[in-house]
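> task: produce atomic coordinates for the following.
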Amino acid sequence: MTALLALPRLALGDRRRRTLAYVGLSLLVVLGVLVAGGLAADPAQTTSLADRNLGPSADHWFGTDRLGRDVLARTLTGLRLSLLVGVAAASISAVIALLLACLAAVFGGVVDRAVTWLVDLFLSLPHLVLLILLAFALGGGTRAVVVVVALTHWPSLTRVLRGRAGEVMSSDYVAVSRQLGRGRWWIARRHLAGHLTGHFLVGAVLLFPHAILHEAALSFLGLGVDPGEPSIGVLLAESMRYLTAGAWWLAVLPGLCLLVVVKLVDTIGENTRALLDPRSHHL
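From the prediction side, this is the model:
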């Protein structure tokens, strides 16, 4: 009987270890891309006119572009840039969401209604159109991409954090704290912060893939990072001129690498949520 009762706990432990292994492996691959992208910065800019538009081979696994630059080196450098932009944009956006959710929960009333109105307003606007308009207004560039992506990705996370914060503020222990004369900021520090930390971390990680993809989209349209930087969006935009000539590797291989990295980051977010949320069906 004791052995039978222990089986669910063993299964739970195995799933948790498996989930941790997925997170760890995905993190290692992402960190490996960051390191490899840094090491490939110089080869990504090295030209060789004698090796222009070569297909994938043992010497150039991803082929070469119109200037003879190694596409694998440019892809790794572009992925590194996309990851750095994604980290910055997702972090800023998550902090904005956390601040707005806390303000709405702590002050309520007019502040809560104003935050709700802002969230509904941003969610009602076409997302890609808003990104393009803001990027155009800011003039493009890496810094503009970070700002634009950060300013457009907070509404959904704000709604989630606001709902969780509302549950905390309506709880019995918060009511007791108020009766004991505790102020709003004391309650926010002692009660809200701990309950929102897990949701905040998972939300920030899940914003990351969207930030990466939207950076690539803006760069592809010419409104993203500097065209001289080998970002994935720039690589894909440049490849459009040569696809009809059969240079498929210029678009297919960098695009697949971008999708793999985005999927890895999404896996980190989903498995982190499974670890932090005991009610998750994954555990």
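> going forward, measure contacts between C-alpha atoms and count neighbours the same way
OK.
> how near is the residue positioned nearest the centre of the chain to residue 189?
By Cα atoms, centre = their mean, the chain has its centre lying nearest to residue 208, at 0.4 Å. The spacing between residue 208 and residue 189, counted by Cα to Cα, to the nearest Å, is 26 Å.
> next: residue 268.
28 Å.
> likewise residue 89?
Taking Cα to Cα, one finds residue 89 at 25 Å from residue 189.
> and these two? which has more neighbours close in?
Neighbours were counted for residue 89 and for residue 189 using other Cα atoms under 10 Å; residue 89 has more, 28 against 10.
> list the residues that contact that one.
Residue 89 makes contacts with 146, 147, 149, 150, 208, 211, as judged by Cα atoms under 8 Å, 6 or more residues apart in numbering.
> let's go with 7 Å and repeat that
146, 147, 149, 150, 211 (Cα atoms under 7 Å, 6 or more residues apart in numbering).
> next structured bit after the helix or strand harbouring the last one?
Residue 211 is part of helix 193-220, with elements assigned from DSSP states H and E. Using DSSP H and E, the helix or strand that follows helix 193-220 towards the C-terminus is helix 232-239.
> quick one more, to check against the first:
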Amino acid sequence: MTTRVSSWRLLAVNPVTAASAVALLLLAVVVVTAPWLAPYGVNDVNVPDALQSPSGTHWFGTDELGRDVLSRVLVAIQASLRVAVVSVAFAATVGVTLGVAAGYVGGWLDAVVMRVVDVMFAFPVLLLALAVVAILGPGTATTMLAIGIVYVPIFARVARAGTLGVRVEPYVAVSRSMGTGPLYILRRHVLPNIAGPLVVQTSLSLAFAILSEAALSFLGLGIQPPQPSLGRMIFDAQGFVTMAWWMAVFPGAAIVVTVLAFNLLGDGLRDVLDPRRRTLIEARRQPGSRP
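Next up, the predicted model:
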């Protein structure tokens, strides 16, 4: 209990991490309540009100069809986070399973899994996602699958590295010598000890997944109209940048804030969950210590 309280305390006293956590909490509220928070329908066309600047009626202005930008940004954030969460959950499940199995079993299984991972790492993330979408066709489900596939190798490598370190620990050897089954050892000893790096990687992967979804939607291969998406909104705003800056600025700001919040939270979690960095931070906070 003391360790958990200390961990929460270290996170809370870091103003950057605390601010990112608050931002993500607000985003979570938006995800749940976006349809009710949106003041207008996301596809309510009102041509006479097209390209209105931000005002009391339309806080984020309107687009070229008179649609309320604020409403579309709220619903687009919901869609982006849904894609990111599902895709990263898929990547974590498959990647951790492969990485733990390869690291614990070793031998030919480790060689095969890591060679496949190396091949996938040879391709840029966005290029590999584009290839998957091009094969399966654009759409929300395809976007989730494509992003999930390209992030599987990252989780596999993190899980394998942690497993290689844990499997040689004395308590694992003792448990194995007592006839304990591998599934119990993995569940009881390996997974709890590699959870820290995986939590940090999950936070960082969520940030990159949001960027990947925005990039795919910008190229017309992600979330399809009439469903609003942040990347597609920025693409549609290209021809109106000089006369309606708000069409690109607000969706872009939503991407920046969301990605930055996940990245900063990941940095804070790394400081707390990494024993060496945590010891250094606690030492610096001791009275009389050097800054």
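> picking that back up, the helix holding residue 211 of the first structure vs the second structure, average offset?
Taken over the aligned residues, the distance from helix 193-220 of the first structure to the second structure averages 1.2 Å (mean Cα distance after the TM-score superposition for the first structure).
> which part of the second structure matches that helix?
Taken onto the second structure by TM-score structural alignment, helix 193-220 of the first structure occupies residues 191-218 there.
> in the matching stretch, which residues are buried?
Buried residues in stretch 191-218 of the second structure, defined by neighbour count with 16 or more other Cα atoms under 10 Å: 191, 193-194, 196-218.
> now do stretch 82-92 of the second structure
83, 84, 85, 86, 87, 88, 89, 90, 91, 92.
> any idea where the strands of the stretch 1-150 of the first structure begin and end?
For the stretch 1-150 of the first structure, applying DSSP state E, counting those that start in this stretch gives no strands.
> what does residue 138 of the first structure correspond to in the second structure?
In the second structure, residue 138 of the first structure lands on residue 136 (TM-score structural alignment).
> correction: the previous question concerned residue 147 of the first structure.
Aligned partner of residue 147 of the first structure by TM-score structural alignment: residue 145.
> ok, its match - how many residues close by?
With other Cα under 10 Å as criterion, residue 145 of the second structure counts 20.
> now swap in the one 4 residues further on and tell me
Around residue 149 of the second structure sit 22 other residues, with neighbours defined as other Cα under 10 Å.
> rewinding a little: check contacts around the residue nearest to the centre of the first structure.
Contacts of residue 208 of the first structure (Cα under 7 Å, 6+ apart): 86, 87, 90.
> repeat the analysis, applying 6 Å as the threshold.
The neighbourhood of residue 208 of the first structure, defined by Cα atoms under 6 Å, 6 or more residues apart in numbering, consists of 86, 90.
> from residue 214 of the first structure, how far off is it?
For residue 208 of the first structure relative to residue 214 of the first structure (Cα to Cα), the value is 10 Å.
> what of residue 113 of the first structure?
In terms of Cα to Cα, residue 113 of the first structure sits 29 Å off from residue 214 of the first structure.
> for residue 236 of the first structure, same thing?
Counting by Cα to Cα, the gap from residue 236 of the first structure to residue 214 of the first structure is 13 Å.
> next one: residue 4 of the first structure
50 Å.
> and for residue 164 of the first structure?
Taken as Cα to Cα, the span from residue 164 of the first structure to residue 214 of the first structure is 28 Å.
> and if you look at residue 152 of the first structure?
10 Å.
> cool, and residue 248 of the first structure?
In terms of Cα to Cα, residue 248 of the first structure sits 23 Å off from residue 214 of the first structure.
> over to residue 67 of the first structure?
Residue 67 of the first structure is 27 Å from residue 214 of the first structure, where distance means Cα to Cα.
> likewise residue 202 of the first structure?
For residue 202 of the first structure, the distance to residue 214 of the first structure - Cα to Cα - is 19 Å.
> same question for residue 229 of the first structure.
Separation of residue 229 of the first structure from residue 214 of the first structure (Cα to Cα) stands at 16 Å.
> could I get the contacting residues of residue 70 of the first structure?
Residue 70 of the first structure is in contact with residue 64, counting by Cα under 6 Å, 6+ apart.
> so who does residue 235 of the second structure touch?
Residue 235 of the second structure makes contacts with residue 218, as judged by Cα under 6 Å, 6+ apart.
> give the equivalent position in the first structure for residue 28 of the second structure.
Aligned partner of residue 28 of the second structure by TM-score structural alignment: residue 31.
> so how many other residues sit close to that match?
Residue 31 of the first structure: 14 neighbours (other Cα under 10 Å).
> over to residue 66 of the first structure?
Counted with other Cα under 10 Å, residues neighbouring residue 66 of the first structure total 17.
> would you agree it is in contact with residue 52?
Yes. Contact criterion Cα atoms under 6 Å: residue 66 of the first structure and residue 52 qualify, at 5.1 Å.
> show me what residue 183 of the first structure aligns to in the second structure.
With TM-score structural alignment as the criterion, residue 183 of the first structure matches residue 181.
> gap between its match and residue 23 of the second structure?
For residue 181 of the second structure relative to residue 23 of the second structure (Cα to Cα), the value is 43 Å.
> comparing those two, which residue is more hemmed in?
residue 23 (18 against 11).
> ok, for that one, nearest residue in space, not its chain neighbours?
The shortest distance from residue 23 of the second structure to any non-neighbouring residue, by Cα to Cα, 6 or more residues apart in numbering, is to residue 261 (6.5 Å).
> which element is that neighbour on?
Going by DSSP H and E, residue 261 of the second structure is in helix 246-273.
> ok, and for whichever helix or strand comes after that helix, which residues are buried?
Once helix 246-273 of the second structure ends, the next helix or strand along the chain (criterion: DSSP H and E) is helix 275-284. For helix 275-284 of the second structure, the neighbour count (16+ other Cα under 10 Å) marks residue 278 as buried.
> now helix 275-284 of the second structure against helix 246-273, angle please.
90 degrees (axes from the mean of the first three to the mean of the last three Cα atoms, to 10 degrees).
> circling back: residue 267 of the second structure versus the residue nearest to residue 23 of the second structure, what's the distance?
Taking Cα to Cα, one finds residue 261 of the second structure at 10 Å from residue 267 of the second structure.
> just residue 162 of the second structure next, same as before
19 Å.
> comparing the two, which shows the higher neighbour count?
residue 162 (22 against 17).
> per the alignment, that one corresponds to what in the first structure?
Residue correspondence to the first structure (TM-score structural alignment): residue 162 of the second structure is matched to residue 164.
> now residue 59 of the second structure
Counting by TM-score structural alignment, residue 59 of the second structure corresponds to residue 61 in the first structure.
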